[in-house]
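# would you be able to build a 3D model of this:
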Amino acid sequence: MGRLRIHTIESAPEQSRPVLAAVEKSAGFRSNLLGLIAESPGVTQAFAQMGPLLAQSSLGAVEREVVIMTIGWENDCSYCMAFHSFLCRKLQVPDALVAALRSGTTLPDPRLELLAEFTRTVVREKGTVGDDLWSRFTAQGFTSANALDVILALSQQVLVNYANHLGGVELEPALKEFAWTRPSGAAARQA
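Coordinates of the predicted model:
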């Protein structure tokens, strides 16, 4: 058992219950991570409000997963890497792309690799991006809105990545096949 309680819909504070129910319906199982953050209705509501905003952002579905999994890698979040690997399968994201995101290797698509590099830099440098990277980013057709939406994704992921670290969430059976730990000997990739 972890440090923090993992709520069910029935045991969660009233304000957190609708979010838990919606996530359970969408994912097809009760999320231990959402059960953990349910203790704080404010965190639960923030997570729930950011989800639709991110889905409607300037980033496409595959781009969002690249950003989220890059953040998960950088934050060493085993739960989020497993969950988003599961989600990538549902979204039919190419296996080679998911494998590269999970292993921390170069992505097979150069444009998505640049998005991952941009995201790593935003995470590591706390939003500071040099002119060279910005020029390469925009030359590939990425926009200021895309850059800001990387920060939106980061904001949401900090909530759940850090909550996972604080609470030590166990994977649900539906996620076991996607279990992830940073590969042995793999250092953080250079931005």
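# contacts, neighbours, all on C-alpha from now
Fine.
# pull the residues that contact the helix or strand hosting residue 146.
Taking DSSP states H and E as the definition, residue 146 sits inside helix 144-167. Contacts with helix 144-167, where a contact means C-alpha atoms under 8 Å, 6 or more residues apart in numbering, come from 2-4, 33, 36-37, 43, 46-47, 50-51, 54, 57-59, 64, 67-68, 71-72, 75, 77, 79-80, 119, 122-123, 127.
# now show me the structure for the sequence below, then we'll compare the two:
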Amino acid sequence: MSTFNVPTRDQVSENNQAIFDTLKGKLGFVPNLYATYAYSDTALENYLTFSGAKTSLSAKEKEVVNLAVSQVNDCIYCLSAHTAIGKMNGFSDDQILEFRGGYSTSDTKLNALAKLAKNITETRGKTDADTVEAFFNAGYDKGNLIDVISLVGDKTISNYIHSTTQIPVDFPVAQPLEAQTV
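Below you'll find the model as predicted:
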């Protein structure tokens, strides 16, 4: 496999340079994965538009999905980033580990969500009917289901970009799930 370096601001298109400036202003830095999207003149803007689009899911619910999907896809970059974001959204280390495992012992609704996200990812969309029914029984609706599926796709794109490019993780690195469980 060829080596991918993280492109710098001066190595990307003018449009992507403007996006880098915006990201740096909002986040204080340009995450390596976002910079890697900028190898394409259009992918970074398209991804940020899609991932930032309106959804019926709360920020916390999105992180549950992001963590479950990234664990199934074994993406250390996204696991590390979303562990940090999960903490910023008020989740404890134990909750984050559970979501990564595709469940929650502290919240019935988030348990159904984590199980659904894990199942969709593991089965590549051939979702188990009982898992979908449990999701609906937890209080979600068909619109929420479509939003979860969209988010699984969104996160899978980033997982695949990192898995293919192996760019360096620029967040505190999440430990392997097995090493953290008791």
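# quick check: TM-score for this pair?
The TM-score (TM-score structural alignment, normalised by the length of structure 2) is 0.87; 179 aligned residues with a C-alpha RMSD of 2.2 Å.
# on that earlier part again, which part of structure 2 matches the helix holding residue 146 of structure 1?
Mapping helix 144-167 of structure 1 onto structure 2 (TM-score structural alignment) gives residues 142-165.
# average offset between that stretch and structure 1?
Comparison of stretch 142-165 of structure 2 with structure 1 after fitting gives an average deviation of 1.2 Å (mean C-alpha distance after the TM-score superposition for structure 1).
# how far is that stretch from where the chain is centred?
Stretch 142-165 of structure 2 has its C-alpha centroid displaced from the chain centroid by 7 Å (C-alpha atoms, centre = their mean, to the nearest Å).
# okay, buried residues for it please.
When burial is assessed from 16 or more other C-alpha atoms under 10 Å, stretch 142-165 of structure 2 yields the following buried residues: 144-145, 147-149, 151-156, 158-159, 161-162, 165.
# find the nearest non-adjacent residue to the residue nearest in space to the middle of structure 2, please.
Central residue of structure 2 (C-alpha atoms, centre = their mean): residue 66, 3.3 Å from the mean position. In space, and not counting its chain neighbours, residue 66 of structure 2 is closest to residue 155: 6.2 Å by C-alpha to C-alpha, 6 or more residues apart in numbering.
# give me the neighbour count for the equivalent of residue 110 of structure 1 over in structure 2.
Aligned by TM-score structural alignment, residue 110 of structure 1 pairs with residue 108 of structure 2. The local packing of residue 108 of structure 2 (other C-alpha atoms under 10 Å) involves 15 other residues.
# cool, and residue 5 of structure 2?
Other residues close to residue 5 of structure 2 by other C-alpha under 10 Å number 13.
# what helix or strand is it on?
Residue 5 of structure 2 is part of no helix or strand, with elements assigned from DSSP H and E.
# please name the nearest non-neighbouring residue to the residue of structure 2 positioned farthest from its centre.
Distance from the centre of structure 2 peaks at residue 10, with 27.3 Å (C-alpha atoms, centre = their mean). Excluding the flanking residues, the one nearest residue 10 of structure 2 by C-alpha to C-alpha, 6+ apart is residue 17, at 7.3 Å.
# could you look up the SS state of the one you found?
Three-state call for residue 17 of structure 2 (DSSP: H, G, I helix; E, B strand; the rest coil): helix.
# that one and residue 136 of structure 2: what is the separation?
Distance of residue 17 of structure 2 to residue 136 of structure 2, given as C-alpha to C-alpha, to the nearest Å: 43 Å.
# what of residue 144 of structure 2?
Residue 144 of structure 2 is 9 Å from residue 136 of structure 2, by C-alpha to C-alpha.
# what does residue 52 of structure 2 give?
Distance of residue 52 of structure 2 to residue 136 of structure 2, given as C-alpha to C-alpha: 25 Å.
# of those two, which one has the most company?
Taking neighbours as other C-alpha under 10 Å, residue 52 of structure 2 and residue 136 compare with residue 136 leading, 17 against 9.
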